[in-house]
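Engineer: here are the coordinates; sequence isn't available:
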């Protein structure tokens, strides 16, 4: 038997598309992002590969009853106290902090609550230009700034610096982009489509077009799904995935199905 005949071809890897509907000012999205990527790293022995795409959702908007229309940002502790009352806010944030620490994440004692639309525009652009790796790098910068450092991620100088760090564009082009409306229509359509499909809380994760998970999930939950899908054949795409955005040419959102 020749060497070529004795060579065993590697098992083909199946591509799993994961759509994460998320907001960068959401602490549960910060925690959930870590759990998802920990699970992906733990799947190196499975015949699967991943394409993870973050899609926008906004928890803070101009109509928020806890945000004056003149305000674009405010202190997180003050915001939560106004929304829930001081004692309840402290109790809720203690739970979040404990969850983050368990996941190996750092949480600043306070932070900034702001409108995240500019960060979402930059994120969409990053995925369009550099795919999941560039967007993942930007996600890390945004989540770390918002929760580990308590910084204002709506500030365009901060976002321009982030764009330079990930190699998306130079500072001049980044500032030009952030002051424009480029990718705004794409972001708006994605948010509108998510809400139209019943997404009213984040993180909301769609795996392979047929598994939908709402809220923070433990790493083991993802691993169970990935192992199941690694052993199945084909990658059926529900009809709801065919709706596309005219800007990014990709599906806006998959249908919201219950986890199986």
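Structural biologist: Sure thing, it's come through. Bear in mind that the values here come from a model prediction, so they are computed numbers and not experimental data.
Engineer: from here on, contacts and neighbour counts on C-alpha atoms
Structural biologist: Fine.
Engineer: Who are the contact partners of residue 74?
Structural biologist: Contacts for residue 74 were tallied using CA atoms under 8 Å, 6 or more residues apart in numbering; they are 112, 113, 114.
Engineer: so where do the helices sit in this structure?
Structural biologist: Taking DSSP state H as the criterion, the chain carries its helices at 3-6, 27-41, 76-84, 86-102, 117-143, 156-165, 171-178, 184-196, 219-230.
Engineer: Could you provide the ones you listed in JSON lines, with additional columns for distance to residue 58 and mean neighbour count?
Structural biologist: Conversion of these to JSON lines gives the following (distance: least, CA to CA, whole Å; neighbours: other CA atoms under 10 Å):
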{"stretch": "helix 3-6", "distance to residue 58": "55", "mean neighbour count": "8"}
{"stretch": "helix 27-41", "distance to residue 58": "12", "mean neighbour count": "20"}
{"stretch": "helix 76-84", "distance to residue 58": "16", "mean neighbour count": "16"}
{"stretch": "helix 86-102", "distance to residue 58": "19", "mean neighbour count": "14"}
{"stretch": "helix 117-143", "distance to residue 58": "7", "mean neighbour count": "20"}
{"stretch": "helix 156-165", "distance to residue 58": "17", "mean neighbour count": "18"}
{"stretch": "helix 171-178", "distance to residue 58": "17", "mean neighbour count": "16"}
{"stretch": "helix 184-196", "distance to residue 58": "7", "mean neighbour count": "19"}
{"stretch": "helix 219-230", "distance to residue 58": "24", "mean neighbour count": "16"}
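Engineer: for comparison:
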């Protein structure tokens, strides 16, 4: 049996486009599921902090943060959030920026590595993003993160111990170093088979087409075919 296509995703759970990109990838995969020879994939999430200097308890809402962090007029920030909310809705997500609690995400990234070790990374990624963007839950404090971890099946005691001791912080930093080595400056960023990059929350069709192309050429692709796949995947 052929090896699955590896998809390494650099993202931040506090990145609205990352959640949209995740949904679009899932839709792209769903579109290939009925193929006679459906692509097989192995997905891994990697840490990327968009705003590592953010305090755990930010005093203000998302408009306050973006207006202060990016120096944008509040009216422009509001328009930008309305736009991303509309795009999210098309992906089946109901963003609630009015409830969102902006926070530092390094502990959430540590939790994702803890969940990965238990085979629950995908479930934890989904739970964190849903909690942050649609439910207004705090995802920066240990107590709140432990509660979310238990919801996906992780042990509360071992999760708390891992977060308080920063067991997985080196893995977070390693992900960030790899992102820097790849030249990744924004997320989401998808690396397929360690060679082909897809930047941003691309439409589901983009993922469908790239996955089918790479899967069809997985065995004995010539140099020309490989170059063609790279061109198709780098967007």
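Structural biologist: Sure thing, it's come through. Everything numeric in this text was worked out from a predicted model, so none of it was measured.
Engineer: on that earlier part again, next step: the contacts of residue 74 of structure 1 restricted to strands.
Structural biologist: 112, 113, 114 (DSSP state E).
Engineer: Check whether the second one really touches residue 76, as I assumed.
Structural biologist: Yes - between residue 113 of structure 1 and residue 76 there is a contact at 5.3 Å, judged by CA atoms under 8 Å.
Engineer: Quick check: which of the helices of structure 1 is nearest to residue 108 of structure 1?
Structural biologist: Comparing these against residue 108 of structure 1 with CA to CA, the closest turns out to be helix 86-102 (9.0 Å).
Engineer: Structure 2: which residue goes with residue 182 of structure 1?
Structural biologist: Residue correspondence to structure 2 (TM-score structural alignment): residue 182 of structure 1 is matched to residue 167.
Engineer: and residue 39 of structure 2, how many neighbours?
Structural biologist: Look at residue 39 of structure 2: counted by other CA atoms under 10 Å, it has 22 neighbours.
Engineer: ok, it - contacts?
Structural biologist: Residue 39 of structure 2 neighbours (CA under 8 Å, 6+ apart): 4, 5, 32, 33, 211, 212, 215.
Engineer: now do residue 210 of structure 2
Structural biologist: Contacts for residue 210 of structure 2 (CA under 8 Å, 6+ apart) come out as 229, 232, 233.
Engineer: Top of these by number of neighbours, please.
Structural biologist: Result: residue 233 is most packed of the contacts of residue 210 of structure 2 (other CA under 10 Å), 23 neighbours.
Engineer: can you tell me how far that residue sits from residue 214 of structure 2?
Structural biologist: Distance, residue 233 of structure 2 to residue 214 of structure 2, by CA to CA, to the nearest Å: 9 Å.
Engineer: now do residue 199 of structure 2
Structural biologist: 17 Å.
Engineer: next one: residue 65 of structure 2
Structural biologist: Taking CA to CA, one finds residue 65 of structure 2 at 40 Å from residue 214 of structure 2.
Engineer: which residues touch the equivalent of residue 81 of structure 1 over in structure 2?
Structural biologist: The alignment partner of residue 81 of structure 1 in structure 2, by TM-score structural alignment, is residue 67. The neighbourhood of residue 67 of structure 2, defined by CA under 8 Å, 6+ apart, consists of 73, 74, 77.
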